[in-house]
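Chemist: Sequence and predicted structure are below.
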Amino acid sequence: MTTRLAHTRKGSGEPLLLIHGIGHRRQAWDPVLDRLAESYDVIAIDLAGFGESEPYPAGTAYTMDNACRIIGENLEEWGVSQPHVVGNSLGGAIALEMGARGMARSVTALSPAGFFRNVGDRLVALFALILLKLSSYLPLAVVRPALRSAAGRRLIGRTLYVNGDRIPVEDFVGDALALRNGSAFFPTFRAGFTYRFTSKVDVPTTIAWATRDQVLVYGQSGLAQEVLPDARHVALPHCGHVPMVDDPELIVRVIDTTVAEASESEEQAA
């Protein structure tokens, strides 16, 4: 039996799969979910061992091979084949891997993992993620008062967002609990620290990088352009590592453009 992935499905149209980053949950896509559902059959998933999804069975490694396999098995159960895939951070790397393996009609990767230029880039991500993980263990009695003010939410969320004050208090708390309880965090983190994306993606692909990313810094977009010269590369100005919060309208436009490019390519090939 495959590992069951918790998911939210909404809308109609071409299938669009949304994949969150390490330590996050499918609610990361809430700022854009309803807008995307106006045009697509949107499926936002919790990766195995995150959010409400069960972890892998004991002894199963948190590798890209297993991530793609489990997602593919769940998509098959849901009656979905080759969706357009959108991912952020770890989810962006998985989206690219799915594109390279023929599992996606198009790929939109938002600040994707897998393009570290040097040890410095890896250390920035290491410290940022460990700090986030440790902060999730703060008692809620301490955190809630700080979250009640917009300034507090902006300060606490500054590693991931420019505009963390836009996130409701209960959503902030839910994200913290998901990060605290995510059993897959450390095994995924260990695997991801040495991961590098080197494959070719033959479907329409967009790499969109947040210019104010404090986890996977914007300079890594240059390496992404070298590795994937045929992809469309765009900047996400004034956005942090999770850009769906900072500029949801821009993220929807980026996704729409990628999907439209895929449709045009398929029409030309027909």
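Modeler: In hand now; what should we look at?
Chemist: From here on, just use CA atoms for contacts and neighbour counts.
Modeler: Will do.
Chemist: Can you pull out the residues in contact with the host helix or strand of A141?
Modeler: Using DSSP states H and E, A141 sits in helix 140-147. Contacts to helix 140-147, defined as C-alpha atoms under 8 Å, 6 or more residues apart in numbering, come from residues G152, R153, I156, V169, F172, V173.
Chemist: gap between that helix and the chain center?
Modeler: 26 Å (C-alpha atoms, centre = their mean, to the nearest Å).
Chemist: Any buried residues in that helix, and which?
Modeler: V143, R144, A146, L147 (16 or more other C-alpha atoms under 10 Å).
Chemist: still on that earlier bit, now list the buried members of the contacts of helix 140-147.
Modeler: Applying 16+ other C-alpha under 10 Å to the contacts of helix 140-147 flags G152, R153, I156, V169, F172, V173 as buried.
Chemist: Next up, the contacts around the second one.
Modeler: What it means is R153. Neighbours of R153 in contact, by C-alpha under 8 Å, 6+ apart: A146, L147, G164, D165, I167, V169.
Chemist: How is it assigned, secondary-structure-wise?
Modeler: Secondary structure, DSSP: H, G, I helix; E, B strand; the rest coil: R153 is helix.
Chemist: ok, which stretches of the stretch 151-270 of the chain are helices?
Modeler: Assigned by DSSP state H, counting those that start in this stretch, the helices in the stretch 151-270 of the chain fall at 169-181, 185-193, 220-227, 243-246, 248-269.
Chemist: picking that back up, can I get the buried ones among the contacts of helix 140-147 in TSV with distance to L123?
Modeler: Converted to TSV, those look like this (distance: C-alpha to C-alpha, whole Å):
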residue	distance to L123
G152	26
R153	25
I156	21
V169	30
F172	26
V173	27
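Chemist: nearest to I19, of those?
Modeler: Comparing the buried ones among the contacts of helix 140-147 against I19 with C-alpha to C-alpha places F172 closest, at 18.7 Å.
Chemist: dump the residue contacts of the closest one.
Modeler: L147.
Chemist: So A95 sits against V86, correct?
Modeler: Yes. At 6.1 Å, A95 counts as touching V86 under the criterion of C-alpha atoms under 8 Å.
Chemist: Give me the common contacts of those two.
Modeler: I19, V107, T108, A109.
Chemist: State the number of residues packed around the third one.
Modeler: Going back to what we said before, that points to T108. 31 (other C-alpha atoms under 10 Å).
Chemist: could you give the angle of whichever strand or helix holds E97 to helix 185-193?
Modeler: Secondary-structure element containing E97, defined by DSSP H and E: helix 90-100. Here the directions of helix 90-100 and helix 185-193 differ by 60 degrees (axes from the mean of the first three to the mean of the last three C-alpha atoms, to 10 degrees).
Chemist: try it against this one:
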Amino acid sequence: MNMHYLRRGTGRPLLLVHGIGGSLGSWNTIIDALAAERDVIAVDLPGHGKTPPLPGENSIGTLADALTAFLTTHDLLGTDAVGSSMGGRLVLELARRGGVLGAVVSLNPGGFWQGWEIPVFYHSVAISQKLVKALQPVMPAIAGSAVGRTVLLPQFSAQPWAIDSQQAIDEMHTFANTPVFEELLDRLAHGEVQKAAPQGSITEPLVIGWGRQDRVCLPGQARLALEKFPDARLYWFENCGHFPQWDQPGEATRLILAATSRHAFTDESIARRKSAKDSAPAVPKAAVIGGVLALLAGGVWLLASRRK
């Protein structure tokens, strides 16, 4: 199928794959920095942004097939790739299949939850999406203020007040208006589990990056991700939630460029934790508590509305 995409920069091609409810705009925080060194191709996945849904099932398997077809059509098989959230799982799946991608960076990939984590993920994200949809008429005012972002986005960001207001407004718009959201969310939570890639089967560089404060894909899930992808190297983002490209854009850019350059690097060289530019204060407990209470209150309100 034809996917809407943006291509910018020169050099070795680099594919960017967003998460559920996102779009190619999800990469706005780092795309310019990446395009300064690479030929960047950011896509709208089927049913997201300006790309129509697939005619049949929308799942990890069918999205992976669609991405493979896109890369084949544009003579990009073997290109390096970065994925975020659901996109992180997609690039892992394509790396597992072999022959589709080159070096891969998977940021906070979904699909490695187990037991009680499954309903927590499913219901918390489902409630968030319904709340965001209900709040669309006033979303510019809410997401346009630091206080509003602090209350609205602590599930997704370790420092929501610091997110660019237009980035937050745009992301909440696509989050609320993705036609395949409910189908994909159900498939992610209750569909086919991610298959493993035996050790030695992935020969290109593979890095899994995870935010220490991720409240969507909990940090403990990194253990299962490494068990299923033993050839991967794990990198931890400190003071970072579900989207490193939002909370630590400079660090995320350095990791992506280093991992896909195929040059040796150390975690310390990527982190530069003493850099004031890349560091931000930890989340105030009041902001986290307030955001969680707002999410719970919204869930109660939605349930009450349905009963009425």
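Modeler: Perfect, I can see it now. These numbers come from a predicted model, not from an experiment.
Chemist: Overlay them and tell me the TM-score.
Modeler: Overlay of the two chains. TM-score (TM-score structural alignment, normalised by the length of the first structure): 0.89; 259 aligned residues with a C-alpha RMSD of 1.9 Å.
Chemist: Go ahead and confirm P15 of the first structure touches G79.
Modeler: No. Using C-alpha under 8 Å, P15 of the first structure is not in contact with G79, being 10.1 Å away.
Chemist: Looking at those two, which one has more neighbours?
Modeler: P15 (22 against 8).
Chemist: I would like the residues contacting stretch 209-223 of the second structure, please.
Modeler: Contacts for stretch 209-223 of the second structure (C-alpha under 8 Å, 6+ apart): 105-110, 112-113, 121, 125, 155-158, 234-244.
Chemist: Map G47 of the second structure across to the first structure for me.
Modeler: Matched across to the first structure, G47 of the second structure falls on G49, judged by TM-score structural alignment.
Chemist: pretty sure L33 of the first structure contacts Y40?
Modeler: No. Shown here, L33 of the first structure and Y40 do not form a contact pair, counting by C-alpha under 8 Å, at 9.8 Å.
Chemist: ok, these two, which is more surrounded?
Modeler: Between L33 of the first structure and Y40, L33 has the larger neighbour count (other C-alpha under 10 Å), namely 24 against 20.
Chemist: how would you label the more buried one: helix, strand or coil?
Modeler: helix.
Chemist: which one in the second structure is aligned with it?
Modeler: L33 of the first structure maps onto I31 in the second structure, by TM-score structural alignment.
Chemist: Near the closest residue to V180 of the second structure other than its chain neighbours, how many other residues are there?
Modeler: Counting by C-alpha to C-alpha, 6 or more residues apart in numbering, G47 is the residue found nearest to V180 of the second structure once chain neighbours are left out, at 5.6 Å. The number of residues packed near G47 of the second structure is 24, by other C-alpha under 10 Å.
Chemist: next one: the one 5 residues further on
Modeler: Around P52 of the second structure sit 18 other residues, with neighbours defined as other C-alpha under 10 Å.
Chemist: In three-state terms, how would it be classified?
Modeler: Criterion first, three-state DSSP; result for P52 of the second structure: coil.
Chemist: which residues does it contact?
Modeler: Applying C-alpha under 8 Å, 6+ apart, the residues contacting P52 of the second structure are M3, P46.
Chemist: okay, how far is it across stretch 70-87 of the second structure, tip to tip?
Modeler: Distance between the boundary residues of stretch 70-87 of the second structure (C-alpha to C-alpha, to the nearest Å) amounts to 15 Å.
Chemist: in it, what counts as buried?
Modeler: Here stretch 70-87 of the second structure shows 70-71, 76-87 as buried, counting by 16+ other C-alpha under 10 Å.
Chemist: Around L135 of the second structure, how many other residues sit close by?
Modeler: For L135 of the second structure, using other C-alpha under 10 Å, the count is 15.
Chemist: quick one: it from H242 of the second structure, how far?
Modeler: 22 Å.
Chemist: How about D214 of the second structure?
Modeler: 5 Å.
Chemist: which residues do those two both contact?
Modeler: In contact with both D214 of the second structure and H242: N108, Q155, F156, S157, A158, using C-alpha under 8 Å, 6+ apart.
Chemist: G241 is in contact with the last one, correct?
Modeler: Just to be clear, that refers to A158 of the second structure. Yes. Using C-alpha under 8 Å, A158 of the second structure is in contact with G241, at 4.6 Å.
Chemist: higher neighbour count, these two?
Modeler: A158 (33 against 29).
Chemist: To what extent does the helix holding E97 of the first structure diverge from the second structure after superposition?
Modeler: The superposed helix 90-100 of the first structure is, by mean C-alpha distance after the TM-score superposition for the first structure, a mean 0.7 Å from where its aligned residues fall in the second structure.
Chemist: now that helix: which residue numbers in the second structure?
Modeler: The aligned range for helix 90-100 of the first structure is 86-96, by TM-score structural alignment.
Chemist: Contacts for that stretch, please.
Modeler: Contacts for stretch 86-96 of the second structure (C-alpha under 8 Å, 6+ apart): 17-20, 60, 63-64, 68, 81-83, 100-102, 104-111, 194-197, 201-202.
Chemist: Spatially nearest residue to the match of L33 of the first structure (excluding sequence neighbours)?
Modeler: V40 (7.5 Å).
Chemist: related to what we said a few turns ago, switch the shared contacts of D214 and H242 of the second structure over to JSON lines; also include distance to P179 of the second structure.
Modeler: Listed next are the shared contacts of D214 and H242 of the second structure as JSON lines, based on distance: C-alpha to C-alpha, whole Å:
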{"residue": "N108", "distance to P179 of the second structure": "23"}
{"residue": "Q155", "distance to P179 of the second structure": "22"}
{"residue": "F156", "distance to P179 of the second structure": "21"}
{"residue": "S157", "distance to P179 of the second structure": "24"}
{"residue": "A158", "distance to P179 of the second structure": "28"}
